[in-house]
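Trainee: Everything below, folded, please.
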Amino acid sequence: MTGTTGETWATDETWFPPCRPVSAPPLVLDADAVQLFCLPHAGAGASAYRDWPDALAPGIEVIPVQLPGRESRHREPARRSAAELVGELTGPLASRAGPDYALFGHSMGALLSYELAHALSALGKPPRHLFVSGLGGPHLPFVGPLLHEKTDAELITAVAAMEGTSAEVLAVPELVELLLPLLRADLTVWETYEPRPRASLRVPVPITALGGRQDPGVGLDRLGAWQELTSAGFRAEVFDGGHFYHHDAPDEVAAVVRRTLLEPSPVR
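Mentor: Here you go, the predicted model:
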């Protein structure tokens, strides 16, 4: 694909690694399957979506995104700004995406998905739909403590309270030593994000915002504020659970994605 300044981008497969076991039988996808690029939350990698390809096939092809600094890219330094990550990922994603694709991001991944929707729309290749999960509208004033500035002990306590990292992992010092720098870098991405000017907040893409009813950091008012960031349709879907509600309700979340992308008249 050629960008607006004439540069040619090659697909970078490091961004889109296979996340299903090699021993698993190949997925059978519809010829017109919608691509769904999935971006992970802070501290996580592409494997956060390892169960999604089977759950959403054959109508949807799930393509997890692997960000630098984790899993198969653990030798690379983690990035510390949304602008840097989006700048690096826009080209490979634009090249990998077909004519019919959507974006899904949870927490930090939701922020990156929103900025990618802007960048890809500017290239004349907007996604069909944007799913943002576990994050309030990024144009709202930041609330809460700056976790990336906390001590290691304080950060571990905060992570444990979110219930997104198993107690078994947090009990192993060697794993915590590997996790903390990545988590701190990812939290910096979110906590130092500078919202767009008001005139350029909206994307020409329908948005579905998903969240947990008991998420202490993302109230329903902040989740609903995503409506202000689209010039197309909007819908909010709320589930029982906390910040990682989708771990407890995978079938319900998959049903929302499937209904939105595969029904004859998705939200517009």
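
Trainee: Please count neighbours and contacts with C-alpha atoms only from this point.
Mentor: OK.

Trainee: what about Ala42, distance to Ala82?
Mentor: Plainly put, Ala42 is 12 Å away from Ala82 if you go by CA to CA, to the nearest Å.

Trainee: so where do the helices sit in the stretch 151-268 of the chain?
Mentor: Secondary structure of the stretch 151-268 of the chain by DSSP state H, counting those that start in this stretch: the helices cover 152-162, 167-170, 173-191, 220-224, 245-248, 250-262.

Trainee: Select, out of the ones you listed, the one closest to Pro204.
Mentor: Among the helices of the stretch 151-268 of the chain, the nearest to Pro204 by CA to CA is helix 250-262 (16.5 Å).

Trainee: Do me a favour and get the end-to-end distance for stretch 242-259?
Mentor: Start-to-end, stretch 242-259 (CA to CA) is 23 Å.

Trainee: before we move on, back to that, which stretch among the helices of the stretch 151-268 of the chain comes nearest Ala78?
Mentor: Using CA to CA, the nearest of the helices of the stretch 151-268 of the chain to Ala78 is helix 173-191, at 6.1 Å.

Trainee: Sticking with the nearest residue to Ala78 once chain neighbours are set aside, tell me its helix or strand.
Mentor: Leaving aside its sequence neighbours, Ala78 sits nearest to Gly69 (CA to CA, 6 or more residues apart in numbering; 4.3 Å). Assigned by DSSP states H and E, Gly69 falls within no helix or strand.

Trainee: Just to check, Gly69 is in contact with Leu85?
Mentor: No. Contact between Gly69 and Leu85 fails when scored by CA atoms under 8 Å: they sit 11.5 Å apart.

Trainee: Export the helices of the stretch 151-268 of the chain to TSV and append columns for mean neighbour count.
Mentor: TSV is the format used below for the helices of the stretch 151-268 of the chain (neighbours: other CA atoms under 10 Å):
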stretch	mean neighbour count
helix 152-162	14
helix 167-170	12
helix 173-191	18
helix 220-224	18
helix 245-248	18
helix 250-262	16
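
Trainee: compare with the first, here's sequence two:
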Amino acid sequence: MSDTVLFCIPYAGGIAEVTYGKWQKALGENIQVIPLEPAGHGRRMREPFASTIEATALDFLPHIKQAISEGKKYALYAHSMGTLIAYELVKAIIQARLMEPEAMFLSGRLPPNHQYSGPDLHELSDNDLVESLKKVEGSPKDLFVVPALVETFLPIIRSDYRLTETYTFKPPVISICGSIHCFYSDNDSLVNLQDMYEWRHFCRKDFVVHQYSGHHFFINDHYVDICNEIRNALSEAVCI
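Mentor: Now for the predicted structure:
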């Protein structure tokens, strides 16, 4: 059994088990992958949605406590909306005086101290929200042509957008004792390379940016390479 756990947090509208379930094979037996599913998503679809990013983070905290109680080292991976949850989760970990993650692996979003200033997509009509989603490169096209999928996933996406669009950063900046590795795509319309480098203020150890080609959801195309980078980083951090 692995002594290192990688907790993985999904993007807006994402299902953690679907996105990260295939990462276990790519990471190998020395790192245990645990997808963290937000309330209202995937196998937790019957549960009410969380009201805030902070509430989602607190909902995940027992998973961290369990890993620590079992004597395991751990790290966090998060994409897009998930990076806000990961940040608030670290805050909750520190406030609970728990062992901090060895590393954070982040992609697809500005640091949390950048207040969202775009349109309130969560308040759009269903049709307008679908049209907005179609413009995001790499979003699943089947979602928009199958009515049953639209009916299932649109409430999830709307709720997730509400969480991110109403999130307010509360200073000061919390930095982890471990390292941060950021993953960035050169054709991501939602974030640029300079934005990703601002994450360096959120850690006290090594900070690294890994650049890839593709769109906002590049992690689905490059997950094997990303897993290799994660495995290499954790090998140095915890000697797996």
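
Trainee: Find residues that contact each of Gly69 and Leu85 of structure 1.
Mentor: Arg79 (CA atoms under 8 Å, 6 or more residues apart in numbering).

Trainee: With neighbour numbers in mind, choose between those two.
Mentor: Gly69 (22 against 18; other CA atoms under 10 Å).

Trainee: and that one, what pairs with it in structure 2?
Mentor: Mapped onto structure 2 by TM-score structural alignment, Gly69 of structure 1 lines up with Gly40.

Trainee: tell me the contacts of that match?
Mentor: Taking CA under 8 Å, 6+ apart, one finds Arg46, Glu47, Pro48, Phe49, Ala50, Ile156 in contact with Gly40 of structure 2.

Trainee: now swap in Val159 of structure 1 and tell me
Mentor: Thr165.

Trainee: Quick one: classify the most centrally placed residue in structure 1 as helix, strand or coil.
Mentor: With distances taken as CA atoms, centre = their mean, structure 1 has Gly105 as the residue nearest its mean C-alpha position (2.0 Å). With DSSP: H, G, I helix; E, B strand; the rest coil as the basis, Gly105 of structure 1 sits in strand.

Trainee: For the equivalent of it over in structure 2, give me its contacts.
Mentor: Structural alignment (TM-score structural alignment) places Gly105 of structure 1 against Ala78 in structure 2. Going by CA under 8 Å, 6+ apart, Ala78 of structure 2 touches Cys8, Ile9, Pro10, Tyr11, Ala86, Phe105, Leu106, Ser107.

Trainee: which of these has the most neighbours?
Mentor: Top of these by neighbour count (other CA under 10 Å): Ile9, with 31 neighbours.

Trainee: Verify the stated contact: that residue with Ala16.
Mentor: Yes. With contact defined as CA under 8 Å, Ile9 of structure 2 reaches Ala16; the gap is 6.3 Å.

Trainee: shared neighbours, these two?
Mentor: Pro35, Leu36, Glu37.

Trainee: Return the closest of the residues you listed with respect to Pro111 of structure 2.
Mentor: Nearest to Pro111 of structure 2 among the shared contacts of Ile9 and Ala16 of structure 2, with distances taken as CA to CA, is Leu36, at 20.4 Å.

Trainee: What is the burial count for that closest one?
Mentor: 21.

Trainee: what does the one 5 residues further on give?
Mentor: His41 of structure 2 sits with 21 neighbouring residues when counted by other CA under 10 Å.

Trainee: ditto for Glu263 of structure 1
Mentor: By other CA under 10 Å, the residues close to Glu263 of structure 1 number 9.

Trainee: Can you tell me the residue that sits opposite it in structure 2?
Mentor: Under TM-score structural alignment, Glu263 of structure 1 pairs with Glu236 in structure 2.

Trainee: mind checking how far its match is from Ala67 of structure 2?
Mentor: Distance, Glu236 of structure 2 to Ala67 of structure 2, by CA to CA: 20 Å.

Trainee: What lines up with Arg204 of structure 2 in structure 1?
Mentor: Arg204 of structure 2 maps onto Ser231 in structure 1, by TM-score structural alignment.

Trainee: I meant to write Trp23 of structure 2 there.
Mentor: Aligned partner of Trp23 of structure 2 by TM-score structural alignment: Trp52.

Trainee: Ok, Leu89 of structure 2 next?
Mentor: Structural correspondence for Leu89 of structure 2 with respect to structure 1 (TM-score structural alignment): Leu116.

Trainee: From what I see, that match and Glu84 are in contact.
Mentor: No. At 11.4 Å, Leu116 of structure 1 does not count as touching Glu84 under the criterion of CA under 8 Å.

Trainee: want to throw the contacts of Gly40 of structure 2 into CSV with distance to Ala148 of structure 2 and secondary structure?
Mentor: As requested, these are exported to CSV (distance: CA to CA, whole Å; DSSP: H, G, I helix; E, B strand; the rest coil):
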residue, distance to Ala148 of structure 2, secondary structure
Arg46, 16, coil
Glu47, 19, coil
Pro48, 20, coil
Phe49, 20, coil
Ala50, 23, coil
Ile156, 13, helix
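
Trainee: What about those, which one has the most neighbours?
Mentor: Going by other CA under 10 Å, Ile156 tops those with 22 neighbours.
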